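coordinates only, sequence not included:
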């Protein structure tokens, strides 16, 4: 990673985007916990799954379409409009819950609308970094993004717990709406430094097909997206469920699960901080494959950990290695992608990391129930090993460096 005259962490424009992104993730967490709490109070635990699925399914199904919208109308404009809609929807939900006793179907409607809008917002806000900073700074930006996510994961649940205790679900929805408003106001101050000319307009379906073909034909993006999908398959939600089941199986209790999860977050934050302040990142592709091997080994070892302290150590290791992998792969994707396709490519990678996680949750419980938590974590390790093998077998990934893209042709040649 070449040294820039102004590092990303000193760029005011990047810091504005980061503030908006951090507020958005924090608001998401507060909203999600408020929605789950309200569903539990109204319909009991059996209704929570229905409400959460009402938001998760449209987000996953429409994520690729959200990328088309971001590329067609510009990621900044789409991010601003969708963020405003999210703010209005959540504040309206707060008013409805405050004025009348909420029903399950009201919560389903809120989750459904929010999921649809989220499918547009996420690809748009994720496609902004290449348009607000230089290519050689993208790794730093992704490192800063990783730090902001860890901060949000710490602050969001705490804020939700406080407002739920004081004002109930209505207070929590209001707090989420206020945080989304902060995200919106900050996002309005972000300035785009580069705006590629839009090609001749075609139908949305044609643009979606063009984006998928662009990924499939690109010599780096095609295998890299597969690596991202495999590496994130177990670490975008299913592992959190696996940690709960592992702690229960070994008798470590909720506190033990908390220690392992905290160690994972600390490790991920440490790797993000290291990349943020680093002045060089030689052989980024090869280093990424190496950290995938480390994640595979750590996952298997975690499943066989004989005691809680050892499990905490392996949780820290997995956080370090998987955090590095996520940051580097995100930077490589944004460096290599033609700006015209950035929203669609971002939607594909976001779908791999977040959109498909709900589909895998049932497999976690079934695997642990039939064969034990150690088998589940061994399976996670095998999937990460497969991702590392794929990365090492593709020379363009193995030799990838982080810097300005050499070509912007659809084939990456």
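Ah, there it is. Predicted, not measured: the structure shown is a model, and the values here were computed from it.

alpha carbons only for contacts and neighbour counts from here, please
Noted.

I'd like the distance between residue 18 and residue 96.
Distance of residue 18 to residue 96, computed by CA to CA, to the nearest Å: 31 Å.

higher neighbour count, those two?
Of the pair residue 18 and residue 96, residue 18 is the one with more neighbours under other CA atoms under 10 Å, namely 25 against 14.

Name the nearest residue to that one, sequence neighbours excluded.
Excluding the flanking residues, the one nearest residue 18 by CA to CA, 6 or more residues apart in numbering is residue 145, at 6.7 Å.

from memory that neighbour sits against residue 20, does it?
No - in this structure residue 145 lies outside contact range of residue 20 using CA atoms under 8 Å: 10.8 Å.

So which of these two has more stuff around it?
residue 20 (26 against 23).

can you pull the contacts of the closest residue in space to that one that isn't next to it in sequence?
Of all residues not flanking residue 20 in the chain, residue 183 sits nearest, at 4.2 Å (CA to CA, 6+ apart). Neighbouring residues of residue 183 by CA atoms under 8 Å, 6 or more residues apart in numbering: 19-24, 83.

Take this one as well and set it beside the first:
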């Protein structure tokens, strides 16, 4: 597989792709084991959801600042450094678990540090890609990266993370630390990209404002960012307590919870395989509109069902939509944003996208704790219906060829 990727997209993409694959496995292990760790310390929905919130909070606090520095610093070295710092944080967490000194506060501190690293590393990786592959291959490259995420992060890592946690609670976090070290080693071998064109003497605030203005003036990207910002408030309000939903409403075990998460992988893999074909066949407008409808129906069905097979089917369809949407939007943003603004435009988008996830995670735990485990799903379903209505007409711009779309 790496050899095929090298031949089609270049040796540098193969290195970036492999590093992404390795770190995605580690991330997926922690994503499965993390909620189980918190749930083993406390049964409070607010505290369980709070663990998700503290990892996403840095996107609200630091995403714009991270984007500014991604456009000023060597992006490859930045990702390497951040990966090593994240490895050290996970090693610390593993040691506290192994010695029986882990607390909710320790978990929150490590997760906050991991989230802060993500604002830098994820933004830098997205900005690196256009310097590694040609513009007309961005869709293919993104599809490969998303497929790797699906296979490594969800198919392999989720059940492995849950199984490792049952065997030895510290093991999944120690293994994730190793994956970050390996990813850093792989990226060191990546050919240095051209230095970002952003002027380092400009103030950070002015640099951030330039990226925000560009995104806000582009009608299509602004609509997509706002839609997913609100959409992620809804999604994460519901799924922040998904581990408790699985236990209390579906009656699945910890290991069963890990395997249930692989339903996301099944749909995600299909979505990455079909994304480019669906856009070519039906056009971006139809694909994006259908995606908003899928989001609405997902939450409403999960709020009403207790049948495990229905939940699995819904998660498969939802994940397929998520990957199609992700590949489509990421490729559009990388094509349309100027090279020297990629970090700042990407981080401005992420403030709405992942910042919304942070807000949703906090609200979901509070809502579930007061009104019950299904209430966040009901609220999410209604919210996505309103988002779909608001975005329906603006998304018609997505029918145009992306190469011809100019700044709005």
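Perfect, I can see it now. Note that the structure is a prediction, hence the values are computed from the model and not measured.

Any idea what the TM-score comes out to?
The TM-score (TM-score structural alignment, normalised by the length of the second structure) is 0.79; 398 aligned residues with a CA RMSD of 3.9 Å.

Now restrict the contacts of residue 183 of the first structure to buried residues only.
19-24, 83 (16 or more other CA atoms under 10 Å).

of all those, which comes closest to residue 301 of the first structure?
residue 22 (32.6 Å; CA to CA).

From what I see, that closest one and residue 152 are in contact.
Yes - Residue 22 of the first structure is in contact with residue 152 according to CA under 8 Å; the separation is 6.2 Å.

Distance of the residue nearest to residue 18 of the first structure relative to residue 19 of the first structure?
Counting by CA to CA, the separation of residue 145 of the first structure from residue 19 of the first structure is 10 Å.

Just want the most central residue of the second structure.
Nearest to the geometric centre of the second structure sits residue 354, at 7.6 Å (CA atoms, centre = their mean).

In the first structure, what residue corresponds to that residue?
Taking TM-score structural alignment, the alignment pairs residue 354 of the second structure with residue 354 from the first structure.

Correct me if wrong: its match contacts residue 234.
No - counting by CA under 8 Å, residue 354 of the first structure stays clear of residue 234, with 10.6 Å between them.

right, and the helix or strand after the helix or strand encompassing residue 90 of the second structure?
Element membership of residue 90 of the second structure, judged by DSSP states H and E, is helix 75-98. As assigned by DSSP H and E, the chain's next helix or strand after helix 75-98 of the second structure is helix 104-132.

same for the following helix or strand past that next one, what does it pack against?
Downstream of helix 104-132 of the second structure, the next assigned helix or strand under DSSP H and E is helix 138-148. Here helix 138-148 of the second structure touches helix 11-41, helix 262-282, helix 308-336, going by 3 or more CA pairs under 8 Å, 6 or more residues apart in numbering; DSSP states H and E.

Let's see that with 6 Å instead.
Here helix 138-148 of the second structure touches helix 262-282, helix 308-336, going by 3 or more CA pairs under 6 Å, 6 or more residues apart in numbering; DSSP states H and E.

Mean deviation, that helix versus the first structure?
Comparison of helix 138-148 of the second structure with the first structure after fitting gives an average deviation of 2.2 Å (mean CA distance after the TM-score superposition for the first structure).

what inclination does that helix have with respect to helix 308-336?
Here helix 138-148 of the second structure runs at an angle of 150 degrees relative to helix 308-336 (axes from the mean of the first three to the mean of the last three CA atoms, to 10 degrees).

next one: whichever helix or strand comes after helix 138-148 of the second structure to chain centre, how far?
Next helix or strand after helix 138-148 of the second structure toward the C-terminus (DSSP H and E): helix 157-167. Its chain's C-alpha centre and that of helix 157-167 of the second structure lie 20 Å apart, by CA atoms, centre = their mean, to the nearest Å.

Equivalent analysis for stretch 300-319 of the second structure, please.
So, by CA atoms, centre = their mean, the centroid of stretch 300-319 of the second structure is 21 Å from its chain's centroid.

now do stretch 74-94 of the first structure
With CA atoms, centre = their mean as the basis, stretch 74-94 of the first structure stands 18 Å off its chain's centre.

got the buried residues for that stretch?
Buried positions in stretch 74-94 of the first structure, judged by neighbour count with 16+ other CA under 10 Å: 74-76, 78-80, 82-94.

same deal with stretch 264-280 of the first structure?
Applying a neighbour-count criterion of 16+ other CA under 10 Å, the buried positions in stretch 264-280 of the first structure are 264-273, 275-276.

now, the most widely separated pair of the residues you listed?
Farthest-apart pair in these is 264 and 276; separation 18.4 Å (CA to CA).

quick revisit: distance to residue 386 of the second structure added to the helices and strands packed on helix 138-148 of the second structure, as TSV?
Output for these, formatted as TSV (distance: least, CA to CA, whole Å):
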stretch	distance to residue 386 of the second structure
helix 262-282	24
helix 308-336	18
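
Of all the ones you listed, which one is nearest residue 108 of the second structure?
With respect to residue 108 of the second structure, and counting by CA to CA, the nearest of those is helix 262-282 at 25.4 Å.
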